[in-house]
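*Asks:* Here is a sequence with its predicted model. Questions after.
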Amino acid sequence: MKLRGLFILAVTLLVPAIASAQEVRLQAIFGSSAMFEVDGKQRLLKSGKTSPEGVTLVSVTNDHALVRIDGREQKLTLAAPVAANYAKAERAEVRLNPDSRGHYSTTAWINGRRVNVMVDTGATSIAFNYPTAKSLGLDLSRARPMTVSTASGVEKAYRLQLASVTIGGITVHNVEATVLGSDFPTVTLLGNSFLSRVDMQQQDGLLLLRARN
């Protein structure tokens, strides 16, 4: 019995403990596999496999990877590639890279519908052009009419509340938005009605958005 106990102890010491991942980023999708950066190390995982840090690739499709970290599942896409930092805090985080002009753009889900947005700290609210608002199914009949001054002059606009705005794992409810009655702006602006309700920080050229507790 003593020898058996020593053997079990030896085996236990030889088995490495699975650490809890601090940061997980989706880098690429290859069929049934996905490449991740886990705590600064690249890990290529097949569906159903687990990294040494405890990140399990549950499933993968052409546009997203479903991972399990510390017993919780999260969907990662190439547009929103960063998982919530489970080991440090239960706050979702999104990291945005600047484009060649220094602008930060990403994909948002507005009232459950997908739209490309550009971060604009100079915009009071989220701002749509009229065609985008119609394509998102926004009901302008219940919006408050108003006028706004733009570079091309005074334009008719509408003020309304969005039920939800989601970027990555960050969701904010009841967000004010403005719809201009023209093709301006050419891209939807992610303004301060959303940005003021998340924590925002620039780090090494990246723009970090974090959900508030």
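*Replies:* Nice, thanks for sending it over.

*Asks:* From here on, just use CA atoms for contacts and neighbour counts.
*Replies:* OK.

*Asks:* Name the helix or strand for Val67, please.
*Replies:* Secondary structure assignment for Val67, by DSSP states H and E: strand 65-69.

*Asks:* cool, Val117 as well?
*Replies:* According to DSSP H and E, Val117 maps onto strand 113-119.

*Asks:* biggest helix in the protein by residues?
*Replies:* helix 2-14 (DSSP state H).

*Asks:* Distance from the chain centre to the strand holding Val67, please.
*Replies:* Relative to the centre of its chain, strand 65-69 is centred 14 Å away, using C-alpha atoms, centre = their mean, to the nearest Å.

*Asks:* Same check on stretch 130-147?
*Replies:* Computed by C-alpha atoms, centre = their mean, the separation of stretch 130-147 from the middle of its chain amounts to 25 Å.

*Asks:* Could you pull out the buried residues of the biggest strand by length in the chain?
*Replies:* For the chain, the longest strand by residue count, based on DSSP state E, is strand 153-167. Neighbour-count burial for strand 153-167 flags 157-162, 164-167 (criterion: 16 or more other C-alpha atoms under 10 Å).

*Asks:* That one to strand 113-119, inter-axis angle?
*Replies:* Interaxial angle of strand 153-167 relative to strand 113-119 (axes from the mean of the first three to the mean of the last three C-alpha atoms, to 10 degrees): 110 degrees.

*Asks:* all helices for this protein, in order.
*Replies:* Using DSSP H, helices in the chain cover 2-14, 130-135, 192-195.

*Asks:* between these, which one is nearest to Glu93?
*Replies:* When the helices of the chain are compared by C-alpha to C-alpha, helix 192-195 sits nearest Glu93, at 13.1 Å.

*Asks:* roughly how far apart are the residue most central in space within the chain and Leu209?
*Replies:* Nearest to the mean C-alpha position of the chain, counting by C-alpha atoms, centre = their mean, stands Gly168 at 1.7 Å. Gly168 sits 10 Å away from Leu209, going by C-alpha to C-alpha, to the nearest Å.

*Asks:* any residues in contact with both of those two?
*Replies:* 93-94 (C-alpha atoms under 8 Å, 6 or more residues apart in numbering).

*Asks:* need the contact list for the residue nearest to Ala21 when sequence neighbours are not counted.
*Replies:* Take Ala21 and drop its neighbours on the chain: the residue closest to it by C-alpha to C-alpha, 6 or more residues apart in numbering is Glu53, 5.1 Å away. By C-alpha under 8 Å, 6+ apart, the contact set of Glu53 is 18-21, 38.

*Asks:* and here's the other structure:
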Amino acid sequence: MRNRLKVLCAGALLLACATSWAAAQVLVVGLFPGAAVLNVDGQRKLVRVGQTGPGGVVVVSADSRGAVLRVDGVERAYSLSREYSEGFAEPSTRQLSIAKGIGGHYWVAGSVNGHPLQFLVDTGATSVALNDGHARRLGIDYRVVGRPLQVSTASGTVRGWRVNLNSVKVGTLEVLGVEAVVLEGGSPSDALLGMSFLSRVGWRVEQDLLVLESKH
């Protein structure tokens, strides 16, 4: 009787452990050379190669294409937002994690009206801001479709045109009908991803990551 009870208890313990293991949710929500952003049961952290993240998950290798993680002693390749437990559906909220770059700035590859463009994220800019060179490459005839205005910059007052962009996209996050300002000349040297886009998605800073998130 005692032996049978021990077997039953051991079986119950194994079942509880298996249930707990099966419920674990491991997501790779950001990929960078030598590091990955992990989301383990809702706990998000940037983990570099060789380090251990939430839930004891170890990042074995990582680049922009994927990561190899060691979970419960088993190594497995992950692509972006792939789930370790297949019992969970893909999250309906889309997210993009951007690592801090040179000079403490956040850079992200995106597109405007379907044309590729590199952005510097600027939470202090009220609108997406482009120079006239950006506008020409994007096929925006801002002097025809835009509304003229004067813009104060660090170099003084310059002429600008307020335009409406059909779409601005970074990662899987796309916003339609985004207000932008095109400035005459070469300033700003980098296209600025300002609040006319950011205010229409959720954004926050976690450690050295800028996290953008779609709104429902």
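*Replies:* Nice, thanks for sending it over. Not measured: the values here are computed from a predicted model.

*Asks:* Could you tell me the TM-score of the two chains?
*Replies:* In this superposition the chains share a TM-score of 0.65, using TM-score structural alignment, normalised by the length of structure 1; 176 aligned residues with a C-alpha RMSD of 3.8 Å.

*Asks:* before we move on, back to that, buried residues in the strand holding Val117 of structure 1?
*Replies:* Residues 117-119 are the ones in strand 113-119 of structure 1 that count as buried (16+ other C-alpha under 10 Å).

*Asks:* Quick one: map Val163 of structure 2 onto structure 1.
*Replies:* Matched to structure 1 by TM-score structural alignment, Val163 of structure 2 sits across from Leu160.

*Asks:* these two touch, right, that match and Met146?
*Replies:* No: the criterion here is C-alpha atoms under 8 Å, and Leu160 of structure 1 misses it with Met146 at 10.7 Å.

*Asks:* Average offset of the longest strand of structure 1 relative to structure 2?
*Replies:* Its aligned residues in structure 2 lie a mean 1.0 Å from strand 153-167 of structure 1 after superposition (mean C-alpha distance after the TM-score superposition for structure 1).

*Asks:* name the helices or strands packed onto that strand?
*Replies:* Secondary-structure packing of strand 153-167 of structure 1 (3 or more C-alpha pairs under 8 Å, 6 or more residues apart in numbering; DSSP states H and E): strand 105-110, strand 144-150, strand 170-180.

*Asks:* Among those strands, which comes closest to Lys2 of structure 1?
*Replies:* strand 170-180 (54.2 Å).

*Asks:* what's that closest one aligned against in structure 2?
*Replies:* With TM-score structural alignment applied, strand 170-180 of structure 1 matches the range 173-183 in structure 2.

*Asks:* Mind listing residues that contact the matching stretch?
*Replies:* So stretch 173-183 of structure 2 is contacted by 94-96, 127-132, 135, 142, 151, 158-169, 196-197, 200, 213-214 (C-alpha under 8 Å, 6+ apart).

*Asks:* and the aligned residue in structure 2 for Thr121 of structure 1, what is it in contact with?
*Replies:* Counting by TM-score structural alignment, Thr121 of structure 1 corresponds to Thr123 in structure 2. By C-alpha under 8 Å, 6+ apart, the contact list for Thr123 of structure 2 reads 193-195, 198.

*Asks:* from the residues you listed, which is closest to Glu75 of structure 2?
*Replies:* Nearest to Glu75 of structure 2 among those, with distances taken as C-alpha to C-alpha, is Leu198, at 36.8 Å.

*Asks:* Relative to Asp141 of structure 2, how far out is that closest one?
*Replies:* Counting by C-alpha to C-alpha - Leu198 of structure 2 and Asp141 of structure 2 are separated by 24 Å.

*Asks:* go on, Ser187 of structure 2?
*Replies:* 17 Å.

*Asks:* same question, Ser152 of structure 2
*Replies:* For Ser152 of structure 2 relative to Asp141 of structure 2 (C-alpha to C-alpha), the value is 22 Å.

*Asks:* try Glu179 of structure 2
*Replies:* 15 Å.

*Asks:* Please identify which of those two sits among more neighbours.
*Replies:* Counted by other C-alpha atoms under 10 Å, Glu179 of structure 2 and Asp141 do not tie: Glu179 has more neighbours, with 20 against 12.

*Asks:* nearest spatial neighbour of Leu66 of structure 1, skipping sequence neighbours?
*Replies:* Nearest one to Leu66 of structure 1, counting by C-alpha to C-alpha, 6+ apart, is Lys75 at 4.4 Å.

*Asks:* nope, Glu176 of structure 1 is what I was after
*Replies:* Closest to Glu176 of structure 1 by C-alpha to C-alpha, 6+ apart is Gln161, at 4.6 Å.

*Asks:* swap in Thr186 of structure 1?
*Replies:* Asn129 (6.8 Å).

*Asks:* so the one you found makes contact with Asp183?
*Replies:* Yes: using C-alpha under 8 Å, Asn129 of structure 1 is in contact with Asp183, at 5.1 Å.

*Asks:* more neighbours, the two?
*Replies:* Neighbour count, other C-alpha under 10 Å: between Asn129 of structure 1 and Asp183, Asn129 has more, with 20 against 12.

*Asks:* quick one: contacts for that one?
*Replies:* Counting by C-alpha under 8 Å, 6+ apart, Asn129 of structure 1 touches 179-188.

*Asks:* now swap in Val55 of structure 1 and tell me
*Replies:* Val55 of structure 1 neighbours (C-alpha under 8 Å, 6+ apart): 21, 67-70.
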